[in-house]
Structures are given as C-alpha cells and as structure tokens.
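[1] Predicted model, plus sequence, below.
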Amino acid sequence: MNEVSRIVEVGGESPYRIVIGPGALADGASLAGHVRGRHVLLVSDSTVAPLYVATVREALHEARPDLLVGTFVLPAGEASKTLANFGAAIEALATLGATRDACIFALGGGVVGDLAGFAAACWMRGVDCVQLPTTLLSMVDSSVGGKTAVDIAQGKNLVGAFHPPRAVFADTSTLRTLPPRELRAGLAEVIKYGAIRDPLFLEWLEAERQGLLAGDDATLAMAIARSCEHKAEIVERDPLERGERALLNLGHTFGHAIETEQGYGSPHNDNLNHGEAVAVGMVLAARLSATLGLAENADTDRLIALLRSYGLPTSIPAGLAPEALLARMRLDKKNLAGRLRLVLWRGIGRAEVAPDVDENRVLAVLSGY
C-alpha cells in the first residue's frame, strides 16, 4: 500500500475487498493470496496482454512457484464479447486442467471482466475469479458487483450470471497507458454516481475535472473509491438487481440500444464506446424526466455541461432511427410484462425506477422533440 492507495470493502453474502492504487498488479503476495488451488487462467485482450500479462504472471510465480498459469487472450473490443469466445475460454480452462479450486484472473477492461467472470461462473458450476481492471470504466463499474455476461446480436449482456469476485485490484498506474478517449468514457460512469445519488460528488467532479483528465493518481483513486463505495452500498442491499440496484443503470437502457444498433463496432471508428453511449443515455433519461414533469430542465442543462466539459458526447449519433432504438430498448432486462421500465430522475442525486413508461414519450425524446 502507498499514500494514494484506497480500500473499499464490499459486504453481503459474498464479501470481498477492492484495492485501488498504483502498483497493485505487481503485488504477487496479495494476488496469490486469493488462489486456493494450483491452477490460474489469465484472461486478457490483445491490447492489454502485451503490457501487463508478464507482470502479473511473474508476480504470481514469485509468490507461488507451484502455480500452473495459463493465458487466454481475446481480440480487443466489444465485438469479442461473444458466446464463441466464451466457449474458447472454457476450452482454455479444460486444456489447463483447471480443477474446482482454480482461479481466473480477468486482466483488462469490461469486455474481459464480463467474459472471464462468466467463464468462472460456469466452469465446474463456479470457480473463483479475481478482477484486475485496467480501464477506468471497468474499475468503477463492471469489475464490481458480480454481473457477468456476453452479448448476442439482439442485445448486450443478455446471456450471463451473477458471480461475485474474490477480490478486485484496480491498479491506477494502468490508466497511464489508457487512450484519452477511454479515460473520458470511464469518467461518464463516474459522473453517473453523482447523478443518481450524490450531488456533492457531482460538485467535486465539476471542480476536479483538470486533475482527473490529466490522470493524477490521487485524484483518480479518490474518484474510483467514491464510485466503488456507492456501488458497494447498493450491491450489498440488492445483489441480484431485484430493486435498488437498477438505479446503477441510469442511461444504460438508452446507451445499450445505441451500442446494439451500431453493431458493437471498434472503438477506433465513429461508433460510440460504452461510456460514451452511457453519457448520451443519461442525457436522454434526463430529457425524458423533464418531459414527464419529474425534473427541471436546469438539471438536464447542468448534466450536459458537465459531460461536455469532460469531452463526452451528449446527443444520439446521426443515422440511428428512433424506432429502431426503441425496439432495442424493449429487450432491456429491466422491463417487466412487456412494459418499458426505465431509470429516470427527479433532479441531480435523485434517481428512481419508472415502472411503466409511455413508449410515445420515449420515442419523442429519441426523435429530438
């Protein structure tokens, strides 16, 4: 641990610790301390693996020379989060000879964390998983809470399982190699926590924009820790997303529809990545809330100003038909009995679940009216 490191404890039936700070990937003793058996599968992607797999492998072997460590590397990008690649990860576990006390280390962003976690949930009906998020987005969102999944053509994350990790190590030094666009995408999810339940945190984000965008370790560690604290509090009370946890999806129903309609394209093209799509989705949710008389337009304007100050998009990309986006939204996992169930707000810090939203009002917002 060092002066900028922070720890967040996640309670509930399956408690675990989130360690946040620089150097976590090289702490072999801490990493190996979560391996109950001898088999480890490092799951990563083609961007992250050349940067950090050797560091993690050497750290593990130094602490536990007896470990049998295998590696499975995905092509980078959302398009890799498929049933086929899930199957390939299972084959890698079989080739390794992984037993029921094996451990999967998910080294990468949200795609790696989701797919590796799903493989851990399914191999021999469940083995341990340690999340090693290397993007800001995965540090504050997908690595925490135990939601694992893959995508299919009809929508994001429609095939998956709840499988809490044994531990999370968020090494902030990995953010120094993160492209600026990916750092901004992660900050969209950080802003979300202020939007749904913490106006003071939102004020802090307005004030600390320069340090966060510059990648300052201490400022990032504080933002990550506060985000994880919020998520941990909610997950402890609602681990299977049967109530309050749905609030964490502010902007996600709209955002997932945009991502799915764009075809999970490469983050290097004009398609929005996940964080960017969530930023647009939060604006659409805020606009819909104002349209329904739940919130003031001033709250929407403040959110838009903050997102734009972080270099994030706030409007639907050109070429996406409102009717097609609405059709995607009908497949969202939060919907009940064929009714749109959306996370809206009554102003900054006051999100709530709206159980039966009029599709015509949603279509009007998607159409820009």
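    Thanks, I have it.

[2] going forward, measure contacts and count neighbours with C-alpha atoms only.
    OK.

[3] ok, which stretches of the chain are strands?
    6-10, 16-21, 39-45, 68-74, 103-108, 128-133, 147-152, 155-162, 167-171, 342-345, 351-354 (DSSP state E).

[4] mind checking which of those is nearest residue 27?
    When these are compared by C-alpha to C-alpha, strand 167-171 sits nearest residue 27, at 9.7 Å.

[5] Who are the packing partners of that closest one?
    On a contact count with 3 or more C-alpha pairs under 8 Å, 6 or more residues apart in numbering; DSSP states H and E, strand 167-171 meets strand 16-21, strand 128-133.

[6] alright, now check it against this:
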Amino acid sequence: MNTQHELEVALGDRRYPIRIGRGLLDQPGALAALVTGRHALVLTDVNVAPHYLAPVQAALRGKQVQTCVLPPGEQEKTLARFAEVMAVLAGMGASRDTTVLALGGGVVGDLAGFAAACWMRGVRFVQLPTTLLAMVDSAVGGKTAVDLPQGKNLVGAFHQPSAVLADVATLDTLPDRELRAGLAEVVKYGALGDAGFFAWLEDQAEALLAREPAALAEAIARCCAHKAAIVARDETEQGERMLLNLGHTFGHAIETEQGYGGLLHGEAVAVGMVLAARLSAELGRAPWPDAARLAALLERLGLPVALPPGLAPDALLDRMRLDKKAVSGALRLVLWRGIGQAEVVDGVTDEAILAVLDA
C-alpha cells in the first residue's frame, strides 16, 4: 500500500506544501510544476546522483537546467563549497526566477538553501530530501547554513523552501547507519513534546528498522506536522522553536570536536539527548526513569548513547559556548521535565555540565 500524506507549513500569508509518499520523484508533472521560472539548479552529491538525478532532470526538460554534484559528508558543508555553488549559478546566468532544487540529505539541503537565500538576495528553492533525517527535520522550516571549523551552522540564513517532496522510496537505498541516524531525530520529536508519539515509537521500533513503508510514512508525517506547527508559531527561533534543538548543543559540540568526521549528526544528537536527559535528572528537574527509557529506545534503534572516547569535557564545553542559543556568552540549554516536556533552561553551571560530560 502506498501511504501518502500532504501537510502544509503556514507562515502568515506564506504557505508551502510537504508531500510524503512513495514514487514522488517519478511524477514528472509534479516536479516540473515546482520550477516556475526558466532556470533550475539541481544540487546533489555523488552518492545520491546515480540513483535519483535522472528522473529529476527528465522532469525538467524544457528548462535551462544545471547540475552540481558534490562529494558527500558534513565536512563538505563549507564556505568553499558555498562559493562553488554560487559560481555555478553565475556561470549559468541564473536570473531571479531561478529555482534551486536540493536532492539529497541534510548537508545538500542546508547548502542549497543557503545558496538560494543569497543568490540575488533570495530565489526559490525546493527540498527533495533522500534521507530520513532530512525528511523529518532539516528539509522543513527554512534553516540554511554552512559550518566553520569553530562550530556547526554558524553562517546561514532563514529561507523557507517553496515545497518539500519526501519520496519514501529513496529510503530503500539509504545505508543502515544513515537510517538509524535519522531515527534519532524522529525520537527527538516524541522526547521534546509528544509522549504519545514516544510510546508509539517504542511499539514500532522494529518496524521502522525493517523499513516498513507505512510505519516510516507515519513517522515522517507526524514529525513534519509537529515541526510545521512549531515553525508557524516561531519561524526565526525566538522562543518555542529552540525546543527542536533538544540534544543538539551537546551533539554539535561532539561533531565539531571530532572535525565532522566521527559520529553522524543523528548519532551525535542521540548522545546529546541522553546527556540532556541525565543533566535534567541530576538537576532534579526530571525523573531518572525517563532518562533510562530514552536511552533504552535509542539503543534499540542501534544508536550510541555515550560519548565517544577521546573527547575532553573541557573542550566540549568550550564548543558549546558557541551555540547559537547562547546569550552574551551564557549557555542556554534545552533540557526536559520528562518525556514529552522539553524546556529552555538558563543558568546551568559549568560544573553541572562538566559532571555529566565526565560521567
């Protein structure tokens, strides 16, 4: 059965659709309708292109289409790669009616979105996510960025896509490790604001790992609906949207300290969520059994729940100080009161954070 879902992100009088289902990339009419001008740039990477670039190119016949195929990996989300994409846009004579299409995972989506935000002060772009992590998180909401050696996503812009097409069939070719990394972001939505969804994930863990289409489509739709509602209320992360960063302050510090070559983003977020839950329990803000329940679900999904060896707590804390939620150098952390009850907390001492990192 081909389960299809259609949602909408509503930002005042601006709206865009999120379509979820199998075979969406094989519908030329639907793809072509998303490119309203003459020019299109398809940004992808060398892992995705052999599988899915051809149908996208075929759907855009009659347009002036350029492709840019990048090496894969978080280490490619740099200002240098951004400059390459801008040079491609300049070389193709891209006008203000250009559409940038992001065909790939979170790295491709973030880089394509940032390029679209900056070319001629902002052109249309479409997210065609091919990883679970991108489908449930980075493709929705308009956060675009590149990394610096000092930290993740420090250079970027808010620039909403015109549409998101999540073709669940692309997950058939996703490596197991990448699927598990995406499931960490799925768990995040239950952990931060939906205890019922968290319980559903506990019940459906094996089905999700087995890539059962109905379970995956349902999980993606529920995550997207949750994020769309939060983004509609807080587009530029002034308040509630910060909750979507549960586990990310710790996780980004881990990724940066490893030089973007160790844990995958979702794996680092899994560790970060466990650290945030343990810190919440140590501070007396949340019950210890909930922290254990979170770690148990993540472990069932094949995700790490402890810091990788060789990372110094002091170095991680220094990385955390560059987190975008920090105010005047003071850390703001997303912690919780228990499953489904995330909150933004100020004033956590360095000593409390270091104690959790040391443990």
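    Okay, I see it. Fair warning: this is a prediction, and the values are worked out from it, not measured in the lab.

[7] Residue 349 of the first structure is nearest to which of the helices and strands packed on strand 167-171 of the first structure?
    Checking these against residue 349 of the first structure by C-alpha to C-alpha gives strand 16-21 as the closest, at 24.3 Å.

[8] Longest helix in the second structure, please.
    Taking DSSP state H as the assignment, the helix of the second structure that covers the most residues is helix 213-233.

[9] Skip the chain neighbours and tell me the closest residue to the most centrally placed residue in the second structure.
    Geometric centre of the second structure, nearest residue: residue 138, 2.9 Å, by C-alpha atoms, centre = their mean. Of all residues beyond its chain neighbours, the one nearest residue 138 of the second structure is residue 106 (5.7 Å), with distances taken as C-alpha to C-alpha, 6 or more residues apart in numbering.

[10] Would you quantify the distance from the residue opposite the one you found in the first structure once aligned to residue 68 of the first structure?
    Using TM-score structural alignment, the equivalent of residue 106 of the second structure in the first structure is residue 110. For residue 110 of the first structure, the distance to residue 68 of the first structure equals 25 Å [C-alpha to C-alpha, to the nearest Å].

[11] And for residue 367 of the first structure?
    Distance of residue 367 of the first structure to residue 68 of the first structure, given as C-alpha to C-alpha: 55 Å.

[12] Neighbour count: these two, which is higher?
    Shown here are residue 367 of the first structure and residue 68; by other C-alpha atoms under 10 Å, residue 68 has more neighbours (18 against 13).

[13] Looking at the first structure, name the residue matched to residue 164 of the second structure.
    Counting by TM-score structural alignment, residue 164 of the second structure corresponds to residue 168 in the first structure.

[14] how much space between that match and residue 73 of the first structure?
    As judged by C-alpha to C-alpha, residue 168 of the first structure and residue 73 of the first structure stand 20 Å apart.

[15] In contact with residue 155 of the second structure, which residues?
    Contact analysis of residue 155 of the second structure by C-alpha atoms under 8 Å, 6 or more residues apart in numbering lists 145-148.

[16] Give me the neighbour count for the match of residue 164 of the second structure.
    Quick note: residue 168 of the first structure (other C-alpha under 10 Å) scores 25 neighbours.

[17] mind listing what it touches?
    Contacts of residue 168 of the first structure by C-alpha under 8 Å, 6+ apart are 16-19, 130-133, 143-144.

[18] TSV please, covering those and showing distance to residue 348 of the first structure and neighbour count.
    Converted to TSV, the contacts of residue 168 of the first structure look like this (distance: C-alpha to C-alpha, whole Å; neighbours: other C-alpha atoms under 10 Å):
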residue	distance to residue 348 of the first structure	neighbour count
16	30	19
17	29	16
18	27	25
19	29	22
130	34	27
131	31	32
132	31	30
133	28	30
143	25	32
144	23	24
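
[19] Looking at the residues you listed, which is nearest residue 179 of the first structure?
    Closest approach to residue 179 of the first structure among those (C-alpha to C-alpha): residue 133, at 15.0 Å.

[20] Now check the second structure for the residue matching that closest one.
    Match for residue 133 of the first structure (TM-score structural alignment): residue 129.

[21] before we move on, what about residue 70 of the first structure?
    Per TM-score structural alignment, residue 70 of the first structure is aligned with residue 66.

[22] just residue 261 of the first structure next, same as before
    For residue 261 of the first structure, the aligned position in the second structure is occupied by residue 257, per TM-score structural alignment.

[23] Next, work out how far apart its match and residue 61 of the second structure are.
    For residue 257 of the second structure, the distance to residue 61 of the second structure equals 44 Å [C-alpha to C-alpha].

[24] Please apply the same query to residue 29 of the second structure.
    Per C-alpha to C-alpha, residue 29 of the second structure is found 11 Å from residue 61 of the second structure.

[25] What sits closest to the match of residue 133 of the first structure if chain neighbours are left out?
    Leaving out its chain neighbours, the residue that sits closest to residue 129 of the second structure by C-alpha to C-alpha, 6+ apart is residue 104, at 5.1 Å.

[26] show me what contacts the one you found?
    By C-alpha under 8 Å, 6+ apart, residue 104 of the second structure lies in contact with 43-45, 48, 128-131.
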